[in-house]
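K.L.:
no sequence for this one, just the structure:
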């Protein structure tokens, strides 16, 4: 029997029972909301999206959703401090379309990175993390420079275990430790410099989603086509997509590139033409 919005709403009501939470359902917009009764802070879920995932993965999709909702609500109701938690502060890479404010209107702390990406900063809480906002910095008199230096130091301290795959005489390296900071390792300049020093061709770096870093030693035209196919696949599958464009790493800089049908990379400022 086909899953309806009302049936899914009832399932979520049952899974998210809590005397401190209030749930509601907007039939017109097909949106289910769960929030703290006292603060009215909460999360809105689009029911058709949940049904689509449920039809693909079944109970696993609901268990995953329930976990993330409960974690998010718990974080909303906690007070977090940066002082004393310096080792738990990390940079996270997001697309330039990612919001710069929280739903409460607080400005998130971020730095510019490339034409496709920004660097946000997060306080690691174990099973999840909280993006740092300007109010948190002001409260503890922290500067942007301080939080940037601490976070970059911490991400450089993370293990960088790469798996290698050779395809059509091109070398591809993958990092997917599932610690939430795989894409963040693109900020580890010493790693990129080491890979550049050992590369035979052009060094491409990619962060299609949060949980993977791809480094490619492109040694022939076929390598660009393979990389483009990888990017679209990973970007589509990622839970937190970032960008489908790879970067060329040269002179300690990352330049986004389009890969056209004839295998040649072009500057990111050029429009893409379908062939």
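P.N.:
Sure thing, it's come through. All values reported here derive from a predicted model rather than from experimental measurement.

K.L.:
use CA for all of it now, contacts and neighbours both
P.N.:
Fine.

K.L.:
quick check, residue 164 in a strand?
P.N.:
Yes. Counting by DSSP: H, G, I helix; E, B strand; the rest coil, residue 164 falls inside a strand.

K.L.:
dump the residue contacts of it.
P.N.:
171, 172, 173, 174 (C-alpha atoms under 8 Å, 6 or more residues apart in numbering).

K.L.:
distance of it from residue 193?
P.N.:
Distance of residue 164 to residue 193, given as C-alpha to C-alpha, to the nearest Å: 17 Å.

K.L.:
mind checking which of the contacts of residue 164 are in strands?
P.N.:
Counting by DSSP state E, the part of these found in strands is 171, 172, 173, 174.

K.L.:
quick one: which of the residues you listed is nearest to residue 3?
P.N.:
residue 174 (38.0 Å; C-alpha to C-alpha).

K.L.:
returning to that earlier point: out of the contacts of residue 164, which is most surrounded?
P.N.:
The residue in the contacts of residue 164 with the most neighbours, by other C-alpha atoms under 10 Å, is residue 172 (22 neighbours).

K.L.:
in terms of helices and strands, where is the closest residue to that one other than its chain neighbours?
P.N.:
Leaving aside its chain neighbours, residue 172 sits nearest to residue 216 (4.5 Å; criterion: C-alpha to C-alpha, 6 or more residues apart in numbering). Using DSSP states H and E, the element containing residue 216 is strand 213-218.

K.L.:
and the residue sitting nearest the centre point of the chain, how close does it get to residue 184?
P.N.:
For the chain, the residue sitting closest to the mean C-alpha position, by C-alpha atoms, centre = their mean, is residue 210 at 3.3 Å. As for residue 210, its distance to residue 184 is 8 Å (criterion: C-alpha to C-alpha).

K.L.:
then residue 62?
P.N.:
Residue 62 is 28 Å from residue 184, by C-alpha to C-alpha.

K.L.:
who's more crowded, these two?
P.N.:
residue 184 (24 against 19).

K.L.:
let's bring in a second one:
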């Protein structure tokens, strides 16, 4: 499938009467604008085409669903149907993630680790919108208050996980499909609780936004397994964050490189 074929397919499924389509051939970005509320989203076309080769029509259905839900949420937000007081959550992103919205508004962020940065989002049901300074001005809310509310919300999330054992090492997979699995690494009480269960080295991995993996690494093979696992999840994730894992010790998260021959080197040492 080519870019123009994809765009034509989206027009058929989403309707040209409801949205304006603007494709930039130089950047391979498709801009969809909702004609009623005059708000838009940008879609990178190449990743969709690449996934189409593997998933065929299923990837088109996923894209159409995401677009529909995002604009539906925007309509609700503009109509004042969303309460920011109880709908703000922290979002983990890579440090390479853009710091401004497409309109040029600066996102609300907080430094986290050398590999990750915290953003904040307004939950809109089946999707969410990253908060920027302009939105906070409209609500007349301070950044510190937003951060406090977000951490409170993430602590209230259910923390269901699945446990797996590989070569004497144990891995706990948090995959609740609520959009905030990676955000659970900000729940200090959860991390401390997991630390009390673990006998070996405790690792925390957030390869993409919809999974957090806590590792109980008890031998050298465990690090090899962890490296392969995180790289796989990083590759297939819809919103990749980092393929590196973190050692959790004394309340701190330290990024680690897993080298050849099972050797583990902390990022600071590598530099």
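P.N.:
Ah, there it is. Because the structure is a prediction, the values reported are computed rather than measured.

K.L.:
follow-up on the earlier one: which of the contacts of residue 164 of structure 1 remain contacts when I look at structure 2?
P.N.:
For the contacts of residue 164 of structure 1, the contacts that are reproduced in structure 2, applying both residues aligned by TM-score structural alignment, their matches' C-alpha atoms under 8 Å, are 171, 172, 173, 174.

K.L.:
count of neighbours near residue 195 of structure 1?
P.N.:
The burial count for residue 195 of structure 1: 18, using other C-alpha under 10 Å.

K.L.:
which one is it nearest to, not counting chain neighbours?
P.N.:
Nearest non-adjacent residue to residue 195 of structure 1, counting by C-alpha to C-alpha, 6+ apart: residue 203, 7.7 Å away.

K.L.:
let's verify the one you found: helix, strand, or coil?
P.N.:
Applying three-state DSSP: residue 203 of structure 1 is strand.

K.L.:
verify the stated contact: it with residue 223.
P.N.:
No. With contact defined as C-alpha atoms under 8 Å, residue 203 of structure 1 does not reach residue 223; the gap is 10.9 Å.

K.L.:
looking at those two, which is more packed in?
P.N.:
Set residue 203 of structure 1 next to residue 223 and count neighbours by other C-alpha under 10 Å: residue 203 wins out with 23 against 20.

K.L.:
so what corresponds to that one in structure 2?
P.N.:
Aligned counterpart of residue 203 of structure 1 in structure 2: residue 202 (TM-score structural alignment).

K.L.:
which residues of structure 2 fall in strands?
P.N.:
Using DSSP E, strands in structure 2 cover 19-24, 29-34, 39-44, 88-94, 109-111, 116-123, 128-130, 162-166, 169-174, 201-205, 212-217, 245-249, 252-258, 264-266.

K.L.:
please enumerate the helices of structure 1.
P.N.:
Remark: helices assigned in structure 1 by DSSP state H are 5-15, 47-57, 59-76, 134-139, 144-156, 189-198, 221-237.

K.L.:
take these and write them to CSV, including distance to residue 116 of structure 1.
P.N.:
Output for these, formatted as CSV (distance: least, C-alpha to C-alpha, whole Å):
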stretch, distance to residue 116 of structure 1
helix 5-15, 36
helix 47-57, 26
helix 59-76, 27
helix 134-139, 23
helix 144-156, 19
helix 189-198, 18
helix 221-237, 13
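
K.L.:
and those helices: which comes nearest residue 115 of structure 1?
P.N.:
helix 221-237 (17.0 Å).

K.L.:
next, count neighbours for the closest residue in space to residue 192 of structure 2 that isn't next to it in sequence.
P.N.:
Nearest residue to residue 192 of structure 2, sequence neighbours excluded (C-alpha to C-alpha, 6+ apart): residue 251, at 7.7 Å. Neighbour count for residue 251 of structure 2, taken as other C-alpha under 10 Å: 12.

K.L.:
against residue 33 of structure 2, how distant is residue 251 of structure 2?
P.N.:
According to C-alpha to C-alpha, residue 251 of structure 2 and residue 33 of structure 2 sit 44 Å apart.

K.L.:
ok, residue 231 of structure 2 next?
P.N.:
35 Å.

K.L.:
and residue 227 of structure 2, by the same measure?
P.N.:
Residue 227 of structure 2 is 40 Å from residue 33 of structure 2, where distance means C-alpha to C-alpha.

K.L.:
tell me, what's touching residue 210 and residue 184 of structure 1 both at once?
P.N.:
residue 93.

K.L.:
sorry, back to before: kindly indicate which of the ones in strands among the contacts of residue 164 of structure 1 lies nearest residue 258 of structure 1.
P.N.:
Of these, the one sitting nearest to residue 258 of structure 1 (C-alpha to C-alpha) turns out to be residue 172, at 18.2 Å.

K.L.:
quick check, that closest one in contact with residue 223.
P.N.:
No. Residue 172 of structure 1 lies out of contact with residue 223 (C-alpha under 8 Å); the separation is 9.2 Å.
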